[in-house]
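Enquirer: Sharing a sequence plus its predicted fold:
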Amino acid sequence: MHSPTHHHRRALRRLLHASALCLGMAAAHAGWTPIAPMDEARTLHTATRLADSTVLVAGGDTGNVDGGNNPIALATTRLYNPAANTWSSGPDLPSPRFGHTATPLPGGNVLLVGGREAGPVNSANANSLLYSALTNTFAASTGQLTLRRSHHTATLLPNGTVLVVGGRGIAGQEALSSVEIFDPVTGTWSSGIDLPARRREHTATLLPDGRVLVVGGYDNGNIAAQSAYLRDPATGAWTEVPVPALNTFYRARHTATLLPDGRVLVAGGNSHVTTTLVFNPADSTWAAGPNLPAVEFGGNSATLLPGVPGNVLVAGGDSAGGASVIASTVSFASGPGQATRQPDLVTARRGHTATLLAGGQVLVLGGETTGDAVTNTGELYTHTAPLPPANVTAQPGDTQVTVRWQAPAGTGTTPAHYTVTAQPGGRTCTANYPATSCTVTGLTNGTPYTFTVVASALGGIDSAPSAPPAAATPSAAAPGGPGNAQAVPTLSQWGVLLLSALMLLAGVRLRAVGS
């Protein structure tokens, strides 16, 4: 049983939290929480959210090397359950790889393409695989790419096909210009119109009108590019969209994030600049975005957060000149009109994955950390509190009350658990999400109680208490309590009852005859 001091502190914390929500200050509670670690360290892997909200993690570079000083890749996959904060094993890939892509398809399958195998630098493969979430298996190969590639991009187009652009090939192909298209209906690949320049570690962003914007990347001479191209969805042809000399724009390993208004925010990259650029597809023009606040990125991630228009979370990456790895995070808000520092990552990292979960949190996994060590750690970013539960009811029993509630309408961070608190006394019970009831025990019969429910996200960020509170008075005679139990007749009592019924029936018949 918790001490009164504990309950007073909890009540004060919830009171302060509710006040902050009223003042529109929920973002002040944003922060990072470590999760259960993976059993294997990995970087340059993929992490894909599935329809059931679990996350499929596939492949990756271990950070170790073999006798020939070649990196050792992983063929393993793992599944992360955010609600339970647990890991389980998935099916192995046919061969180890890193620097591949994973694209969720309509219907729930995931397409894995290419990647670098264990071995020399130019050891990319041409395999493509379909993962079935329904069977938790990889289907037979969906066919071979025309060219081997890793560090490419794969973009799901509005017609359901997947556009693969560029990447690193085999010897002499430090960067590719080729384009290939996968049709999931037929399970076949076809060639598209080549990109006008060779690119790897670039970005490809699907625009609302169906065009694809390719930005930056390394060319065949390992030089970061200052160029961008648009693909016409009708013809497949590419058009350059020149980048004006707004700032230094030699970028690779950067991020490009589609904003809710259709513009694209470009941030970070190996140019190690604090500037950002914003592309406007309405007139194919570029404008300077807000500067990063004294932080320089490369190998960073960027995730569009729900709930706040234009809010993009940029996390991790290299520091100035690539001398070290950083833990900084930055949030762009107001479409974007400003950049503000956010709480630092628990572990500095680059080359990690960042996955938006169904509840609005961001899951960061793996990557390289200080000293180029590859990590098995992960952490969860929560930027808003869960919404408070709704329609709370209380059913009294003997020295206990069962409290029920409903998940609130609207969007909010998915809770990890719910806590019900009884007043007076502060006794509690806890139910893990998605349960919607629990029973507070140890109450005093005859004492009126009120009950509130608080939803808590992983990391201890609480919702405001449910309102209005539910009321109930436990009693030995309450519904479901022993005092209200109905006695079950014994066997002899059943005989007496049956005889009485027969006599009653006979009396009715006699009266009927006599009349």
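Expert: Yep, that arrived. All values derive from a computational prediction rather than experimental measurement.

Enquirer: use CA for all of it now, contacts and neighbours both
Expert: Fine.

Enquirer: any idea how far Gly166 is from Asn159?
Expert: Remark: distance between Asn159 and Gly166 (C-alpha to C-alpha, to the nearest Å) = 21 Å.

Enquirer: Give me the more crowded residue out of those two.
Expert: Set Asn159 next to Gly166 and count neighbours by other C-alpha atoms under 10 Å: Gly166 wins out with 28 against 9.

Enquirer: Please name the residues that touch the residue lying closest to Ala224 once chain neighbours are set aside.
Expert: If you skip the residues right next to it in sequence, Ala224 has Tyr218 as its closest partner in space, 4.3 Å away by C-alpha to C-alpha, 6 or more residues apart in numbering. With contacts defined as C-alpha atoms under 8 Å, 6 or more residues apart in numbering, the neighbours of Tyr218 are Ala175, Arg198, Arg199, Arg200, Glu201, His202, Ala224, Ala225, Arg251, Ala252.

Enquirer: how about 6 Å then?
Expert: By C-alpha atoms under 6 Å, 6 or more residues apart in numbering, the contact list for Tyr218 reads Arg199, Arg200, Ala224, Ala225, Ala252.

Enquirer: now Val121
Expert: If a contact means C-alpha under 6 Å, 6+ apart, then Val121 has no contacts.

Enquirer: Which secondary structure state is assigned to it?
Expert: Using DSSP: H, G, I helix; E, B strand; the rest coil, the three-state assignment for Val121 comes out as coil.

Enquirer: now swap in Ser128 and tell me
Expert: Per three-state DSSP, Ser128 ends up strand.

Enquirer: Distance of it relative to Leu345?
Expert: Summarising the geometry, the distance separating Ser128 from Leu345, computed by C-alpha to C-alpha, is 33 Å.

Enquirer: does Asp344 really touch Ile326, like I thought?
Expert: No. No contact is recorded between Asp344 and Ile326 when judged using C-alpha atoms under 6 Å, the distance being 8.7 Å.

Enquirer: higher neighbour count, those two?
Expert: Ile326 (26 against 16).

Enquirer: Just give the closest residue to the more buried one, not the sequence neighbours.
Expert: In space, and not counting its chain neighbours, Ile326 is closest to Ala348: 4.8 Å by C-alpha to C-alpha, 6+ apart.

Enquirer: residues contacting the one you found?
Expert: Residues touching Ala348, when contacts are defined by C-alpha under 6 Å, 6+ apart, comprise Val325, Ile326, Ala327, Thr369.

Enquirer: let's bring in a second model and compare:
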Amino acid sequence: MANLRWLATLLMSLPIVLTGCGNGGGDSGGNTTNALTPPAGLVERDESPIYAVGVPVVPETVSNSGGAISQCTVSPPLPPGLSLDPQSCTISGTPTGDSHATVYTITASNAAGSSTTRVEIEVKDVPIAPDGLDYLDRSVIYPANAPITPNTPISTGGEITQYSVSPALPAGLAIDPQTGVITGTPTAVTASAVYTVTGANSVDSVQALLTIEVAAVAVPPVGLVYVDRLPEYIVGVPITYNEPAYTGGEVTQFSISPALPAGLTLNTQSGVISGTPTVELAQTTFFITASNSAGSATVQITLTVATAQVGSWQPADAMTLGRFRHTATLLPDGRVLVAAGNRKQATSAAELFDPSTNGWTRTGSLARSRQAHSATLLSDGRVLVAGGFGTGGGNALSSAELFDPAAGSWSQTGSLGQQRDSHTATLLLDGRVLVAGGEGQGGSTGALASAELYDPATGTWSPTGNLGQARKQHTATLLPNGRVLVAGGEDAGGGALASAELYDPATGTWSSTGSMSQARNAYAAAQLTDGSVLAVGGFDGTNALATAELYDPAAGTWSTTGSLQQARDFHTATRMASGRVLVAGGTDGSDLFVSELYNPTTGNWSQVGSLEQMREQHTATLLTDGRVLVTGGIGRGILSYTELFH
């Protein structure tokens, strides 16, 4: 599954340290001394639920590995119809009205002190489908006749209200049909097997695969990793949970060294890091140890806490449908049109984001379901969607459609001369649209060299000069002189490309220009205020890249510039109103939270606050008010979540 692939790569790529027996220290919640300690490691069972009006919520409980909780508070007040138990921190009730996506800070305290955690809640008028399902322990070996640490699901999107598992869990273990939490004491040695957990609500279902074995004796954990390896947190902003994953024997104790910065705590039972940082911290390496009676494994993460100086990420309402390989287009009135994409299969659904409310409304659906298509804002305010492919590979489309923002409806327009997906579409200075390259119909066609022009006045396409190099998953940038720079991508044989070429609208021909210093596929490009073009990250055929380079239109050459701190591909790059470039998400084997900002004056990158949801193959749109809207993508499932950088 796409949302689980990060684990396998991380287990192979990160260093693993195995040590002898030891418990790793820390307080597991069952204090062995008389000294009272503050609550610590607070973790809500469901960190970002999307509820529906009139539907009772599954009680939202909290895990605490510190001292006993005596009082709970929440800020701001929960949505109407929901309440927080002042002793247990459990959220329950039935929402009575819509509520925008909001981060709520829960504070649990006792006489020794307090600890915080976050829960992000949105209430929609109707239920939406869950995005994805995962588990804290997705591949684990339990010792027989020992109680397990409850294995808690991690769900995204619409609230899951019912869980089931197939085949039946090993004897002594059970799954809660309402919460999905797995508990019990395994009573017999059981061979390793894969169990499918299904989480459903009234709209749809999602699945997670668990590998469980019961051994006669405890075995050590191995392969410890954290979902966010390079987090940057913002002072005063509750953090998104940073969760571990591992294989081998069940972990019974987590510890960390050095101590986390003030306001953050580690749940010593689950290994989750949560809280609200209260002080700045320069980039620091922390060592986290996961242990049981048989041994331990250690991993490092590099953590930064900063004061928000250039912006931070905040939640916006979720879309009504999770999707990736979609398009997002800024309309003249400031709204954003998100069209089509993939959720389990290609969709024709479209919706509109309103920056004044940070909310979404449905609009007319396309005539064809499509993904990996292009969307171009025309000079008259309409949006041209072209090509893409339907469900399944080798199904490229030639059809094109026009969206009328005033009517909220789509109409057919002339079809492309060639079926294609993963192409580029560029609005020329004369109002025509240049479509270049892409992948053709059928696996044998591969990348395309053909290009065509759309004339909005006639609604028809005409061929224009062919690219010198067939390519797909490249970028195209309109230069100040009216020519179009196409660079990189993947060739017909699947190899990453470094070559670049220029299209001249006056002659309808392409000419070679300087090549990039590195081949780049699935990278991102942004035009700077001086007209130069920044190419950043990508995949060279072997590895994700951290390098970046600049194209000088006057000289027709590329020069290297500062490198990212985090290599990535399938990310976004957005030039902000300040002229700096925001790079967000992507993947380097695992889907990423980390975002970075490029300063054209210095040529250097600086890390900025982490995304709330790790994601790749998402979209990023600069709004008229200067904020950046990120939508969808792949993370823990196919995401409906959106967020804003401002």
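Expert: Looks like it arrived, so ask away. The shown structure was predicted, so the numbers you read here are calculated from the model rather than taken from an experiment.

Enquirer: Could you quantify their similarity as a TM-score?
Expert: These two chains, once laid on top of each other, score a TM-score of 0.64 by TM-score structural alignment, normalised by the length of structure 1; 339 aligned residues with a C-alpha RMSD of 1.7 Å.

Enquirer: Can you tell me which of the contacts of Tyr218 of structure 1 has the most neighbours?
Expert: Ranked by neighbours (other C-alpha under 10 Å), those are led by Arg199, which has 32 neighbours.

Enquirer: would you list the contacts of Ala348 of structure 1 in CSV and tack on distance to Ser437 of structure 1?
Expert: Converted to CSV, these look like this (distance: C-alpha to C-alpha, whole Å):
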residue, distance to Ser437 of structure 1
Val325, 45
Ile326, 43
Ala327, 39
Thr369, 42
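
Enquirer: in the stretch 251-400 of structure 1, which spans are strands?
Expert: For the stretch 251-400 of structure 1, the strands identified by DSSP state E, counting those that start in this stretch occupy 255-258, 264-267, 277-280, 285-288, 301-304, 312-315, 329-333, 338-342, 353-356, 362-365, 378-382, 390-397, 400-406, in order along the chain.

Enquirer: With mean neighbour count and distance to Ala506 of structure 1 as added columns, please give these in CSV.
Expert: Compiled in CSV, these are given as follows (neighbours: other C-alpha atoms under 10 Å; distance: least, C-alpha to C-alpha, whole Å):
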stretch, mean neighbour count, distance to Ala506 of structure 1
strand 255-258, 24, 85
strand 264-267, 26, 90
strand 277-280, 20, 93
strand 285-288, 16, 98
strand 301-304, 24, 81
strand 312-315, 26, 84
strand 329-333, 22, 86
strand 338-342, 17, 86
strand 353-356, 22, 76
strand 362-365, 25, 77
strand 378-382, 23, 75
strand 390-397, 20, 44
strand 400-406, 21, 48
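
Enquirer: Compare the ones you listed and report which one is nearest to Ala431 of structure 1.
Expert: The closest of those to Ala431 of structure 1 is strand 400-406. By C-alpha to C-alpha, the value is 10.6 Å.

Enquirer: which residues of structure 2 does that closest one align to?
Expert: Under TM-score structural alignment, strand 400-406 of structure 1 corresponds to no residues of structure 2.

Enquirer: residue in structure 2 matching Val113 of structure 1?
Expert: Aligned counterpart of Val113 of structure 1 in structure 2: Ala386 (TM-score structural alignment).

Enquirer: returning to that earlier point: so which of the contacts of Tyr218 of structure 1 comes closest to Val362 of structure 1?
Expert: Using C-alpha to C-alpha as the measure, the one of those that approaches Val362 of structure 1 most closely is Ala252, at 23.1 Å.

Enquirer: Aligned against structure 2, show me the partner of the closest one.
Expert: Taking TM-score structural alignment, the alignment pairs Ala252 of structure 1 with Asn521 from structure 2.

Enquirer: excluding its backbone neighbours, what's nearest its match?
Expert: In space, not counting the residues next to it along the chain, Asn521 of structure 2 is nearest to Gly489; the distance is 4.2 Å by C-alpha to C-alpha, 6+ apart.

Enquirer: which residues does Ser399 of structure 2 contact?
Expert: If a contact means C-alpha under 6 Å, 6+ apart, then Ser399 of structure 2 has Gly387, Ser415 as its contacts.

Enquirer: try 10 Å
Expert: The neighbourhood of Ser399 of structure 2, defined by C-alpha atoms under 10 Å, 6 or more residues apart in numbering, consists of 367-368, 370, 385-389, 412-420.

Enquirer: What remains of those if I keep only buried residues?
Expert: Of the members of the contacts of Ser399 of structure 2, the ones counted as buried by neighbours, 16 or more other C-alpha atoms under 10 Å, are 368, 370, 385-389, 412-420.

Enquirer: one step back: how close does the counterpart of the residue nearest to Asn521 of structure 2 in structure 1 get to Gly236 of structure 1?
Expert: Matched across to structure 1, Gly489 of structure 2 falls on Gly217, judged by TM-score structural alignment. Counting by C-alpha to C-alpha, the gap from Gly217 of structure 1 to Gly236 of structure 1 is 20 Å.

Enquirer: between these two, who's got more neighbours?
Expert: Taking other C-alpha under 10 Å, Gly217 of structure 1 and Gly236 do not tie; Gly217 has more neighbours (31 against 16).

Enquirer: dump the residue contacts of the more buried one.
Expert: Listed by C-alpha under 10 Å, 6+ apart, the contact partners of Gly217 of structure 1 are 151-152, 166-167, 175, 198-203, 223-228, 250-254, 269-270.

Enquirer: This completes my enquiry, with thanks.
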